[in-house]
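Novice: Got a predicted structure plus its sequence, pasted below:
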Amino acid sequence: MKKITYKITGVILMFSMMLSSCTKDFEEINTDPNNTPNALPQQLLAPALVGTLQYNMLRNRNFNNELMQVSVDMGDGDGKVFRYDYRSTWADYLYNGWYSELTNFKDLYKIASDELNYNKSYIGISLICQSWIYSMLTDTYGDIPYFESNQARDLLNYEPKFDAQKDIYFDIFKKLEEANTLLAANTAIVASSDPVYQGNIAKWRKFGNSLYLRLLLRVSGKAEVADAAIAKIKEIVEVNPGSYPIMQSNDESAILKWTGVAPYTSPLLTVREQDFRALGIATFFISHLVDWNDPRIDIPTYGSNGINRWGIAPYQGAYLGVPSGYAPGENPEKKSYFYSNTSTSSIMTEPLAGMIMNYAELKFILAEAAAKGWVSSSAETYYNDGALNSITLWLPTWSVPITTFLAAADIQWDNNATLDEKMEKIHLLKYYALFLTDMQQWFEYRRTGHPVLPKGAGLRNNGEMPSRMTYPVYVQSTNPTRYKEAVTAQGSDVISTKVWWQKP
């Protein structure tokens, strides 16, 4: 009996030790550091950047590119974006996705602001990224939840008010000013946590100030704020450039380069290959490149195995497109298209497709500012630099003098041209510099009306470019009071209602 008791006691002790061993580190082992207050700043940055670019790139492909005559989703069915045939279901994806990533960037800000993890650079980077996403949100929808957004988890605010776009922009400018100051300290971050600049804080600061210029230019045509916006542009570029460094080369472009190794695999790989190839390239997009003998589609000189840098398939030995906006029943033949990833060169697998803001865009921003007399530098120099860097971003070894290329293409700068003619040249070349950059082609067209796009007979919305996306339908039921306030303040929740900076 005594032996049996000893055996039972031993078993109990052994079980207790095993239980203690198994549960001792249970909380630590089974905690996801990316979704708890214990996360570190270096764990949050890359996933938020990758997530944001997923939304940007997929809607760039199937919304921006369709509106802006890069591609044509051919067919006579309803909801064809290239005909401005907008369905309300388009609204949800970006709205939900961008606000989700804002939560992640705000978590980065909060954790990097804690005494234990305090880091000025992560705070500054978070402010830049928040500014980037909020600007895309408001430029897409108009008035949006801003000051009360992303408060459901911590403050249980499930019905945030919608803020006026003017107020949103002014607060974005405050964020970018603060980021510029914080990043001036050049506090180190974990290089491997940063897939855009690999921990180079000086480059993040330059990107933040370059983004500042993009957004100042966007509101510069609004009479009530034009003087202040123009003065700030001049301050950044000429009056106090030492305090506001901006990008100086293609190497400083804000691009998350897809390596093909998880988690840095391009979101475009989620598109089925046959669907990726199904879109025809629009005549407007391809015809200029052909007329200019643009090296980005020059098969004999560039690319691999006869495939050009942008992975565009020729049609019967030539580059030919489909007219955008064609009427139902016309049924043109698909010609050139973008190769899928089965080829050796494809936008699907292109490292540079993770575009946030590139150096060429900045140069065209400065060209417009100079052409309008806001800065004293040469508009022609900025224009030429923009054209050059737009090409060499993709073809670094291209060595043709840019003035030779522009003259041969008959798109050289003309100081005697009217301002409207100068704007058309700047924005036609800027259109190609913005290739793959979220919705920026659409935003800039809405701001300027350039480049001039041909209008097909099948366009809806009275042939007018949509001015915004509508709010998601569910917002009407989940936040009805604030939704009605927004519609009363901004105008009807339709695609023809102009946002604040589009109105005189």
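Specialist: Perfect, I can see it now.
Novice: from here on, contacts and neighbour counts on C-alpha atoms
Specialist: OK.
Novice: can you pull out the strands in the stretch 151-300 of the chain?
Specialist: Secondary structure of the stretch 151-300 of the chain (DSSP state E, counting those that start in this stretch): strands at 162-163, 254-255, 280-281.
Novice: Reformat the ones you listed as JSON lines; add distance to Leu269 and mean neighbour count.
Specialist: Converted to JSON lines, those look like this (distance: least, C-alpha to C-alpha, whole Å; neighbours: other C-alpha atoms under 10 Å):
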{"stretch": "strand 162-163", "distance to Leu269": "35", "mean neighbour count": "22"}
{"stretch": "strand 254-255", "distance to Leu269": "18", "mean neighbour count": "22"}
{"stretch": "strand 280-281", "distance to Leu269": "18", "mean neighbour count": "27"}
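Novice: and of these, who's closest to Ala191?
Specialist: Counting by C-alpha to C-alpha, Ala191 lies closest to strand 254-255 out of the strands of the stretch 151-300 of the chain; the figure is 15.3 Å.
Novice: How much space separates Glu224 from Leu366?
Specialist: 22 Å (C-alpha to C-alpha, to the nearest Å).
Novice: Looking at these two, which one has more neighbours?
Specialist: Comparing Glu224 with Leu366 by other C-alpha atoms under 10 Å, the one with more neighbours is Leu366, at 26 against 12.
Novice: try it against this one:
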Amino acid sequence: MKKIFLILLTAATLVSCSDDLETLNVNVKDPSNVPGEALFTSAQKSLVDQMVSTNVNDNIFRLINQYWTETVYTDESNYDLVTRTIPEQHWQYLYKDVLKDLDQSAININSTPLGLTENPLDKQNKLAIIEVLNVYTYAILVETFGNVPYSQALNLNYKTPKYDDGLTIYKDLITRLNKAITNLNTGGKSFGENDRIYGGDVAKWIKFANTLKLRMGITISDIPTESALAKTTVASAAPFVFASNLDNADLKYLTATPNTNPLYIDLVASGRDDFVPTNTLVDKMNVLNDPRRAKYFDNNVDDPSTPEIEYIGGENGASNSYAQKTHIAPTIKAPDYPGTILDYAGAQFLLAEAAERSLYGTPADAATHYNAAITASILDWGGTIAEATAYLANPAVAYATATGTWKQKIGTQSWIAYYNNSFEGYSTYRRLDFPVLVAPADAVSEIPVRYTYPIIEQSLNKASYTEASTAIGGDKVETKLFWDKF
């Protein structure tokens, strides 16, 4: 009897061990087992993190666009993209941490059965919002590099994905965006608290999608063969874009790591003093007596030789003494300062462009949108209507009297307004060719108008890389992309 008991006990133990071993073989971190909503949150944060970061390993658009310059280590201010493989980081963040997570998020949400009390529109809205962010992310990749992997991207069956034509991608993205807008329905909910930008507000996502659509229509508006598409895209989006600063696409950061604004990590937690505002920007704002200076910069300079100047920018591309130059304002260094990817001021600048291009309205409408854009920017930075009114009354700012063509007026003021949204400022600068920026004396190239392709692509995906490089006119920072050639 005792022997039988031992056999049964051993058998039971083996069965138990077998169950435990099988459990160990389950990958609990497999993204297919993660709720799609959680993957969406991760992708959303990774996207905004990359776009607002100033870490020189990841994002140097603030330096290229001459908002900030460096103090001691000046390679990136002089357009060295290679040493730190900056294009590779931008590429990998957007493909791996954003697009791949969005892709898996859609798969998981699609495969999750609806509950008995769930509204089918909720799932429809979630998938449409994912698609909107897919379009935004691919648009950033195309605007950064030109031809990129698209039709074969994210598919593990393609180890060496081909690069698709940039314009072909862009036009397909507009089609996808139109469909996503159609699928967004305010009769349903969406991601709720998993949405760190709008808290699941579908109406705001509709405005975001249309503002993105307006932006994309304007981007292709200089291409002679795409004038009809540009006009229909802009005209169909314009009535439904952001209506106030309350619509701004601001990701809400928290005060505790790892959910703080990357600027806090780069500028405060790092304990480093690597950046100061450039004299390119500071001098322009000083001349215009811009009320946003107190919000952009820290008035920390006390130079007896220049008592009349409150703000002194660093020489772009040169070594700068941190102590002797104006610093970056503490406002944007706060750990929970929001990260913005699209805003109302930008939408109004785009509408001013649309008016001048006769894509929506007429040139007579441009001043109204220009004034609204500048006012929105000043208010968003904590200024007042009185400050905005006084600034717009300055003959050097007023649309009727400011120097230059409409491209110079809109280009200069949007560049100033995009101070903390450097990629948008970079895109506007490339499209309008204003303000006129001068490369530093020690720059390794002209001012980049694109990122070069990641070096790793030359070794792991050489045939596709070579074909794409040839197609765009050479893998150089000076190569103008399809939307920037005219």
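Specialist: Ah, there it is. Computed from a predicted structure; not experimentally measured.
Novice: follow-up on the earlier one: nearest to Gly208 of structure 1, out of the strands of the stretch 151-300 of structure 1?
Specialist: Comparing the strands of the stretch 151-300 of structure 1 by C-alpha to C-alpha, strand 254-255 comes nearest, at 9.6 Å.
Novice: what do we get in structure 2 for Leu453 of structure 1?
Specialist: In structure 2, Leu453 of structure 1 lines up with Leu437, judged by TM-score structural alignment.
Novice: An error on my part: the question was meant for Asn96 of structure 1.
Specialist: The alignment partner of Asn96 of structure 1 in structure 2, by TM-score structural alignment, is Gln92.
Novice: how far does the host helix or strand of that match sit from the chain's center?
Specialist: In the assignment (DSSP states H and E), Gln92 of structure 2 maps to helix 86-92. With C-alpha atoms, centre = their mean, to the nearest Å as the basis, helix 86-92 of structure 2 stands 14 Å off its chain's centre.
Novice: which parts of that helix are buried?
Specialist: Buried residues in helix 86-92 of structure 2, counted by 16 or more other C-alpha atoms under 10 Å: Ile86, Pro87, Glu88, Gln89, His90, Trp91.
Novice: same thing with stretch 185-194 of structure 1?
Specialist: Quick answer for stretch 185-194 of structure 1 (16+ other C-alpha under 10 Å): Ile189, Ser193, Asp194.
Novice: Check stretch 138-154 of structure 2 too.
Specialist: Neighbour-count burial for stretch 138-154 of structure 2 [16+ other C-alpha under 10 Å]: 138-150, 152-154.
Novice: and which of these is nearest to Gly361 of structure 2?
Specialist: When the buried residues of stretch 138-154 of structure 2 are compared against Gly361 of structure 2 (criterion: C-alpha to C-alpha), the nearest one is Ala139, at 25.5 Å.
Novice: what residue of structure 1 takes the place of that closest one?
Specialist: In structure 1, Ala139 of structure 2 lands on Ser135 (TM-score structural alignment).
Novice: Specify the local secondary structure of that match.
Specialist: Under DSSP: H, G, I helix; E, B strand; the rest coil, Ser135 of structure 1 falls in the helix class.
Novice: Return the residues in contact with it.
Specialist: Tyr169, Ile172, Leu215 (C-alpha atoms under 8 Å, 6 or more residues apart in numbering).
Novice: Tyr141 of structure 1 and Leu256 of structure 1, how far apart?
Specialist: Taking C-alpha to C-alpha, one finds Tyr141 of structure 1 at 25 Å from Leu256 of structure 1.
Novice: same check, this time on Ala278 of structure 1
Specialist: Taken as C-alpha to C-alpha, the span from Ala278 of structure 1 to Leu256 of structure 1 is 26 Å.
Novice: higher neighbour count, those two?
Specialist: Leu256 (23 against 18).
Novice: Test my guess that that one contacts Pro195.
Specialist: Yes. Using C-alpha atoms under 8 Å, Leu256 of structure 1 is in contact with Pro195, at 5.8 Å.
Novice: Can you name the residues that contact Ala433 of structure 1?
Specialist: Asn358, Ala360, Glu361, Ser390.
Novice: Same check on Thr69 of structure 2?
Specialist: Residues in contact with Thr69 of structure 2 (C-alpha under 8 Å, 6+ apart) are Leu63, Ser77, Phe275, Val276, Pro277, Thr278, Gly314, Glu315, Asn316, Gly317.
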